[in-house]
Every structure is written in structure tokens, then in C-alpha cells.
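Chemist: Need a 3D model of the sequence below.
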Amino acid sequence: MKTTLSSIISDPSLAPEGKLKIDWVQAHMPVLNRIREQFAKDLPFKGLKVAISLHLEAKTAYLAKVVQAGGAEVAITGSNPLSTQDDVCAALVEDGIAVFAKYNPSPEEYHSLLERTLETKPDLIIDDGGDLVTMLHTTRRDLLPGIRGGAEETTTGILRLKAMEKDGSLQFPMVAVNDAFCKYLFDNRYGTGQSVWDGINRTTNLVVAGKTVVVNGYGWCGKGVALRAKGLGANVVVTEVDAIKAVEAYMDGFTVLSMEEAAKVGEFFVTVTGNRDVITGAHIAQMKDGAILSNAGHFDVEVNLVELEAMSVSKRTVRRNIEEYRLQDGRKIYVLAEGRLVNLAAGDGHPAEIMDMTFALQALSLRYVNDNYESIGKQVVKVPYALDEQVARAKLESLGISIDTLSEEQKSYLDSWAGHE
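Modeler: Below you'll find the predicted structure:
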């Protein structure tokens, strides 16, 4: 379906490079390919407009094309200023999708691109971090009557949505894709774990083996980052505020310290909490010369750069995506990708095979909310388990893996409270 909307992108001539990227990921996303074929037959979004705000790189672009195949008129923007890839944007425009995104826009321009995406008057949305939802509930409330619902990608976004639901502000249903099994077990753990270290290693070109890596937060993303750091030969320290997760990290073989203690021993730091001020000036004051700070949480607030700048006598770019801050005592602290998502701002994000499952959930969840928005109401809902299982089974089939099925006798046994011997 060709769009009639005008796009705002950096360079249309980059389209051939972007197309190659999209073709590559499409070849490695078999689950989404299957959904695209089904959508093309069923046209579940025929006559509807869909607005998408995600990290705009090749895998996201292919999701947009899958939604388009379902009959939708699609408009897309980026969810982070440094993760947008201009060549991918150009390729999507050639495919008839309205794109409002550029790499590294100013804060004002970034905001205007989000608003321009909403000005397409969508019926459905896919959000990452809650920016579209927040704008719809604040400066663009005039568009609320037309919104049927949507799906949210991230932990941060779901926290914002649940806060809105709790105080009665949420005006349409949202599906919490991040909370689905096929999202957090694979995307958050294995996807984040690999892509974070892809970004750090590509950017720094330094050895990880033998170094002390501090992972702030031991949720599913933190688990993945810690596991991959261990695989690279690092000594891994975990900091936590949740006692249960701290015990889990300890039993997984990691050293657990307070951030005050960890600041003194760390050489690489990776924040993965979704909260602000995880690393502050007080922590930085304790760090070793040459400490490298990076963030894998959605917003650039986990490392307090304002306090770091105030402590510094100079700042300079020493490599692409590396800023060197020199403190008054001569120590140097390095920050990767301006404290933004290091795996996307300084890398290509999660592997295609991982995002195949996540974006399959997004596509199916969007269809689910469109079919059921009236009965769901103004709340945050889980991805139905049947959709989770559908994605998992499709993934297994794409790998040529078969699994067992319970017999009727086994099902009866599990369902019965009597006769267990």
C-alpha cells in the first residue's frame, strides 16, 4: 500500500544501501516472514493508519513492511536520536512508508518528528519507551478519539503505561509486549547481552578478558549483559536494589557489591536499570583512571552526565562515540554514545534472529488489540499466551526442531487432583 504522506529524512540517495540492510535481515527473520504472508492474505489493517516509534534500523524497517503488508498506511519515526540509520529511512520511503526520522537530530527536531508522525492521525501505534503515548496524552490529546490502541516494546515504556493506568490517565488499551515470554527470555537476555558487547567492543577496540565489568541491574537485560561479559573472560560485579535479584546474581556466580564499592574496582560499567542516577558524581569520584561508562537502559539518565561535566576540566571526542572527561586530579573517564543505548547508538542493535521473535509478537499483538480494543478497555494487558506459544512454535519450526506433545492420558493426569501416585 503506497502512502500519500510526505516524509522527512536526511538523504534519499542512500536508499540502495538501506535496501541491502533490510534484505539481509529479512533473510534471517523466518517467523516474521510467515506472518507477513498471512497478513498479505488477511489484510487485518486494511484502511487503517499505523504509527510506529522504534529504533529505526533494518529490523524495525522490516516490521514496518510487514504491517504495511497487512493493509495499513504506515508512518514511522525513531525512538532514539542516535539509533536511526539514514540509509534505512531512505529505503523505507521508496517502499511507500512515511518516515519522519534522521540520525542525531536536535532535541527540538526529535520532538517535532514524533509529532509529525502523530499528525498522520493513526488508528494504532507501536511504541518504544512511551514517547508516542505520552505525547498523545499531553500535547496531542486532540488525536485520542481516533486511537484504537497499541503495543509497547520496552520495560521503561511499560512502567510509564502502568503509572498512567494506575492514576486513570490511560485512554486506550496497550499490549505489554516486553512482558511476553518470547520477548524478555530471548530479546532482553540474549539480544541485549550480545548487542551491548557488540557496541562496546566495536567502539572501544579494547580487550574485555581479565577486566572488571560492573553491571548495574540484574533484570533480564542485566542477566544477559553479565553472562556475555563472563563469556568474554571478565570479572563480573553486579549491583542491585532488589534483594532477591541480588541473591540470584550471587548464586549465578557473580560478585555482588553496592555501587559505592563497585565504583572503586570497575573498569567497564554498564547500566541496565531503567532508572535515573545509577552512576552519579559521587560514584565517579571513586573510579579508576580510564573507567569506561556505558548505558543499556532506554533513556540517557542512568549516568549523571551533568555531574560528570561539572567535575571535569576538559572534554573531548577521542574516538567515534567516545567522549573523554578529564577530572581535576588528572584522571580520565570515558563515556560511550553520550550515555544513550550503547547497543543501538554505537552498534546495530539485537541480532536479526532475536528480533524476529520480538517483532513477530509486535505484529500479532497489534492485530490482537485491533480485533479486541473495545472489549479490552483503557488498560495495559499482557500478550495472550497463545500468541507467545505461536511465535515459539514458529521459531522451532524454522530451526527444524520438533518437540513432544502430551497424550490425552497425560493431560488428564495433570488436570486431576486425585489418583496421583
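Chemist: alpha carbons only for contacts and neighbour counts from here, please
Modeler: OK.
Chemist: quick check: longest helix of the protein.
Modeler: Counting by DSSP state H, the longest helix found in the chain is helix 352-376.
Chemist: Tell me the helix or strand right after it.
Modeler: Sequence order places strand 380-382 as the next helix or strand after helix 352-376, per DSSP states H and E.
Chemist: residues of that next one that come out buried?
Modeler: Neighbour-count burial for strand 380-382, counted by 16 or more other C-alpha atoms under 10 Å, picks out Val380, Val381.
Chemist: Check which helices and strands the very next helix or strand once past it sits against.
Modeler: For strand 380-382, the succeeding helix or strand toward the C-terminus, using DSSP H and E, is helix 385-398. Here helix 385-398 touches helix 30-42, helix 181-183, helix 352-376, going by 3 or more C-alpha pairs under 8 Å, 6 or more residues apart in numbering; DSSP states H and E.
Chemist: For helix 385-398, which outside residues touch it?
Modeler: Contacts of helix 385-398 with the rest of the structure, by C-alpha atoms under 8 Å, 6 or more residues apart in numbering, involve Pro30, Val31, Ala180, Phe181, Cys182, Met357, Ala360, Leu361, Leu364, Ser365, Ser402.
Chemist: gap between the nearest residue to the fourth one once chain neighbours are set aside and Cys182?
Modeler: In space, and not counting its chain neighbours, Phe181 is closest to Asp388: 6.6 Å by C-alpha to C-alpha, 6 or more residues apart in numbering. Counting by C-alpha to C-alpha, to the nearest Å, the gap between Asp388 and Cys182 amounts to 6 Å.
Chemist: which of those two has more neighbours?
Modeler: Shown here are Asp388 and Cys182; by other C-alpha atoms under 10 Å, Cys182 has more neighbours (25 against 21).
Chemist: who's in contact with that one?
Modeler: Going by C-alpha under 8 Å, 6+ apart, the list of residues near Cys182 reads Met357, Thr358, Leu361, Asp388, Val391, Ala392.
Chemist: Try it again at 7 Å.
Modeler: Met357, Thr358, Asp388, Ala392 (C-alpha atoms under 7 Å, 6 or more residues apart in numbering).
Chemist: One more: Asp127?
Modeler: By C-alpha under 7 Å, 6+ apart, the neighbours of Asp127 are Ile52, Ser53, Leu54, Ala151, Glu152, Glu153.
Chemist: one more time with 6 Å
Modeler: Ser53, Glu152 (C-alpha atoms under 6 Å, 6 or more residues apart in numbering).
Chemist: Now do it against Arg116, distance only.
Modeler: Distance, Asp127 to Arg116, by C-alpha to C-alpha: 15 Å.
Chemist: hmm, back to that, let's have the helices and strands packed on helix 385-398 in CSV, adding distance to Glu323.
Modeler: CSV is the format used below for those (distance: least, C-alpha to C-alpha, whole Å):
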stretch, distance to Glu323
helix 30-42, 38
helix 181-183, 32
helix 352-376, 29
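Chemist: what helix or strand is the closest residue in space to Lys288 that isn't next to it in sequence on?
Modeler: Nearest residue to Lys288 in three dimensions, chain neighbours excluded: Lys264, at 6.5 Å (C-alpha to C-alpha, 6+ apart). Using DSSP H and E, Lys264 falls within helix 259-265.
Chemist: to compare against the first, here's another:
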Amino acid sequence: GGKTAVVCGYGDVGKGCAQSLRGQGARVIVTEIDPICALQAAMDGYQVTTLEDVVEHADIFITATGCRDVIRVEHMQRMKDKAIVGNIGHFDHEIDMAGLAAVPGIKRINIKPQVDEWVFPDGHSIIVLSEGRLLNLGNATGHPSFVMSNSFTNQVIAQVELYSNTDRYERKVYRLPKQLDEKVARLHLDALGVKLTKLTPEQAAYLGVPVEGPYKPEHYRY
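Modeler: Predicted coordinates for the structure are as follows:
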């Protein structure tokens, strides 16, 4: 708690990362290129600015963009001593690890598995997690089992649907039907102690949906 964290990117991954950091008591700052995502971040209560404006003051930097060269050598050289740098978005070029390793006179000290201290010639250092690769896989044990259960159930139900109703589908990519998506969620509610409210026939008719769902159009984004 009390640290200043910068989350680069406010897509689905960045949103979750920012929320998690805020839940741990961090002051979270977001960087974005997309005006819609930037507006979402601002409306969610985050300061939105450029990395250049905050690079010297933040304690933690997380990339979640899917792009390259988001955190470059010139950024890392300006970071405060022992700043933590990690990536949860893409490959190891979101953070310019090749450029970091090529800095003349820089030293790499392995603190523990997947945690390295990079010491610049001026004596200040930064902590890089998982060599700039996905830290949720390198520094942790991957995705939580409950999340994986949802993902795998989605995949299995999709395979069953394709096998059982082959004649409904051409050879192309389809979005999982909303009815099956809701089925996956419904199967996992008991584990969380969730009790759903049930529509009355009159309410369902008013909304124009079946009592048992699906409740949203196929294009709906939760």
C-alpha cells in the first residue's frame, strides 16, 4: 500500500491490473493511446497521463498494451532507485529488454528466480520481473484454477455444440452463443454462493427475453 503504480494500457488486462493494484492500496496512474480507453480510465477515477510525466516518481510500472517498446531504456534510466518493472500484456519487447542489456556498463544481479536487479553505471537500479515476459506466469503459477475452470468449460461446451449441431455451422470462426456463455457462468455460481433472481413471465415478456435466458444480445459486451 501507498506505492505509486503506473499501468500502461487500459484494455481488459490493464483494467484488471489497475483494479488489483488499487485494491492493494496503490495510487494508480494509467497511460493510454486510445481516447475511449483513456476516458474509461478517467471515469473510473484514475489519473491518465504520459509515461514521460511520471516515470521519475512512480514505484511500480506494469505494461499491458500488446505493443512494443512501451517502456524504453530512456525511461528506465530515469526511474527512481529500485523501481519495479513488469509486463502482463505481451512478449518481452513491451519492455525493451534487449536495449536494457546493451547499456554500456550495466550489471544484472539475479535476486531470486524471475527477479533481477539491473544496476546502471550511475549506481541506481531497477527491479525487472520475469525478464520482461508475462509476470503472471513467471512470478506466479499462472491463472487461478477458478478462472481456468471457466475457460476450459467454455472450450468443452463449444466443442460439444460443434459436434452436436454440425449442420448449423460453416467453416469459419463463431462467437460462442450467448445461451452457452450464460450456461458456463451459471455452472460456476454455486461455488461462489450466488443466488440468482428469477424473472417472472411478465417481466420476461416486458424485456422481450426468455425466462431462462439468454438475457443479452450476441453483441453485448459485459
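Chemist: before we move on, the earlier item: what comes into contact with the helix holding Lys264 of structure 1?
Modeler: Outside helix 259-265 of structure 1, the residues that touch it by C-alpha under 6 Å, 6+ apart are Thr239, His283, Gln286, Met287.
Chemist: what's it aligned against in structure 2?
Modeler: Helix 259-265 of structure 1 corresponds to residues 51-57 in structure 2, going by TM-score structural alignment.
Chemist: Stretch 50-66 of structure 1 now?
Modeler: By TM-score structural alignment, stretch 50-66 of structure 1 lines up with nothing in structure 2.
Chemist: first vs last residue of that stretch, how far apart are they?
Modeler: End residues of stretch 50-66 of structure 1 are separated by 12 Å (C-alpha to C-alpha).
Chemist: how close does the counterpart of Ile36 of structure 2 in structure 1 get to Phe269 of structure 1?
Modeler: Structural alignment (TM-score structural alignment) places Ile36 of structure 2 against Ile244 in structure 1. For Ile244 of structure 1, the distance to Phe269 of structure 1 equals 22 Å [C-alpha to C-alpha].
Chemist: Looking at the two, which is more packed in?
Modeler: Between Ile244 of structure 1 and Phe269, Phe269 has the larger neighbour count (other C-alpha under 10 Å), namely 23 against 11.
Chemist: dump the residue contacts of that one.
Modeler: Val213, Val214, Leu293, Ser294.
Chemist: between the residues you listed, which is closest to Arg331 of structure 1?
Modeler: Taking C-alpha to C-alpha as the measure, Arg331 of structure 1 lies nearest Leu293 of the contacts of Phe269 of structure 1, at 13.9 Å.
Chemist: and that closest one, that's in a helix?
Modeler: No - counting by DSSP: H, G, I helix; E, B strand; the rest coil, Leu293 of structure 1 is not part of a helix but strand.
Chemist: How many residues are close by the equivalent of it over in structure 2?
Modeler: Leu293 of structure 1 maps onto Val85 in structure 2 when the alignment is built from TM-score structural alignment. Neighbour count of Val85 of structure 2, defined by other C-alpha under 10 Å: 24.
Chemist: Distance of Val85 of structure 2 relative to Thr50 of structure 2?
Modeler: Counting by C-alpha to C-alpha, the gap from Val85 of structure 2 to Thr50 of structure 2 is 16 Å.
Chemist: First-to-last residue distance for stretch 85-94 of structure 2?
Modeler: Using C-alpha to C-alpha, one end of stretch 85-94 of structure 2 lies 11 Å from the other.
Chemist: Can you give me the buried ones in it?
Modeler: By neighbour count, with 16+ other C-alpha under 10 Å as the criterion, the buried positions of stretch 85-94 of structure 2 are Val85, Gly86, Asn87, Ile88, Gly89, His90, Asp92, His93, Glu94.
Chemist: you'd agree the fourth one is up against Ala64?
Modeler: Yes - when contacts are counted by C-alpha atoms under 6 Å, Ile88 of structure 2 is listed as touching Ala64 (5.3 Å).
Chemist: Can you show me the strands along structure 2?
Modeler: Counting by DSSP state E, one finds strands in structure 2 at the ranges 4-8, 27-31, 47-48, 60-63, 83-87, 107-112, 115-119, 125-129.
Chemist: Take these and lay them out in JSON lines including distance to Asp190 of structure 2.
Modeler: Converted to JSON lines, the strands of structure 2 look like this (distance: least, C-alpha to C-alpha, whole Å):
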{"stretch": "strand 4-8", "distance to Asp190 of structure 2": "33"}
{"stretch": "strand 27-31", "distance to Asp190 of structure 2": "33"}
{"stretch": "strand 47-48", "distance to Asp190 of structure 2": "37"}
{"stretch": "strand 60-63", "distance to Asp190 of structure 2": "34"}
{"stretch": "strand 83-87", "distance to Asp190 of structure 2": "34"}
{"stretch": "strand 107-112", "distance to Asp190 of structure 2": "39"}
{"stretch": "strand 115-119", "distance to Asp190 of structure 2": "38"}
{"stretch": "strand 125-129", "distance to Asp190 of structure 2": "36"}
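Chemist: so which of those strands gets nearest Ser145 of structure 2?
Modeler: Closest to Ser145 of structure 2 of those, according to C-alpha to C-alpha: strand 83-87, at 21.4 Å.
Chemist: That closest one vs strand 125-129, what angle?
Modeler: 30 degrees (axes from the mean of the first three to the mean of the last three C-alpha atoms, to 10 degrees).
Chemist: neighbouring contacts of strand 83-87 of structure 2?
Modeler: 59-63, 126-129, 132-135.
Chemist: what's the mean deviation for that strand versus structure 1?
Modeler: On superposition with structure 1, the mean distance recorded for strand 83-87 of structure 2 (mean C-alpha distance after the TM-score superposition for structure 1) is 1.0 Å.
Chemist: Give me the angle between that strand and strand 115-119.
Modeler: Going by the same axes, to 10 degrees, strand 83-87 of structure 2 makes 130 degrees with strand 115-119.
Chemist: Off-centre distance for strand 83-87 of structure 2?
Modeler: Strand 83-87 of structure 2 sits 15 Å away from the centroid of its parent chain (C-alpha atoms, centre = their mean, to the nearest Å).
Chemist: likewise stretch 8-18 of structure 2?
Modeler: The chain centroid and the centroid of stretch 8-18 of structure 2 are separated by 5 Å under C-alpha atoms, centre = their mean.
Chemist: That'll do, ta.
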